[in-house]
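turn this into a model:
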Amino acid sequence: MKTISTAEARTRFETVLDESQRAPVVIRDQDCDVAVVLSIADYERLRGGAVQAFLDLRNEVAREAGAAGLTQERLGDLLDDE
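Next up, the predicted model:
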């Protein structure tokens, strides 16, 4: 992954956009990574992965809760107790 300064990103923005289609470009300001420019395809893949990971976790928790005998009614009772 290529890393460039904020100054370079400003002066070469069109080139940075072009390079980001091949690989993400990290933008650095005073020894600190502040942003990443990546292709829309990479962004959508990351975003979709996060959503899918959440859905997988939700389903796993639901399976474990069901296996432990936790019903919607019991969950409601537990939440009402607080």
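
switch to C-alpha atoms for all contacts and neighbour counts from now on
OK.

which parts of the chain are helices?
For the chain, helices defined by DSSP state H occupy the ranges 6-11, 13-20, 40-67, 72-80.

one more sequence to fold, the one below, so I can look at both together:
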Amino acid sequence: MKTIAASEAKQGFAALIDAAAREPIAIQRQKRDVAVVMSMQEYERLTRLNKSEFQRFCDRVGARAVEAGIDEAILAGLLADDA
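Next up is the predicted model:
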């Protein structure tokens, strides 16, 4: 991933957008990474990936709950006890 200074990003914003269409660009301020500029396609791909991974996690937790004999009624009772 290419890295540029924040001042360079500000001065060459159009070029930054063009470069981000090809690969994510890290922006640094005082030698610290503070932001990343990426294409909309890459952002949407990462968002879909996160949603898919979260769904797989929920499915695994749900399967373990079923194996342990936990159902909706038990969960509702547990939640009511916490209220």
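
circling back: any chance of the helices of the first structure in a markdown table, plus mean neighbour count and distance to Cys32 of the first structure?
A markdown table is the format used below for the helices of the first structure (neighbours: other C-alpha atoms under 10 Å; distance: least, C-alpha to C-alpha, whole Å):
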| stretch | mean neighbour count | distance to Cys32 of the first structure |
| --- | --- | --- |
| helix 6-11 | 14 | 10 |
| helix 13-20 | 15 | 18 |
| helix 40-67 | 12 | 22 |
| helix 72-80 | 10 | 43 |
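
out of the ones you listed, the one nearest Asp33 of the first structure is which?
helix 6-11 (9.7 Å; C-alpha to C-alpha).

mean per-residue distance, that closest one versus the second structure.
Superposing on the second structure places helix 6-11 of the first structure at an average distance of 0.4 Å from its equivalents, by mean C-alpha distance after the TM-score superposition for the first structure.

before we move on, the earlier item: now the helices of the first structure as a markdown table including distance to Ile27 of the first structure?
Formatted as a markdown table, the helices of the first structure follow (distance: least, C-alpha to C-alpha, whole Å):
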| stretch | distance to Ile27 of the first structure |
| --- | --- |
| helix 6-11 | 6 |
| helix 13-20 | 10 |
| helix 40-67 | 16 |
| helix 72-80 | 45 |
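
shouldn't Lys2 of the first structure be in contact with Pro24?
Yes - contact between Lys2 of the first structure and Pro24 holds when scored by C-alpha atoms under 8 Å: they sit 7.1 Å apart.
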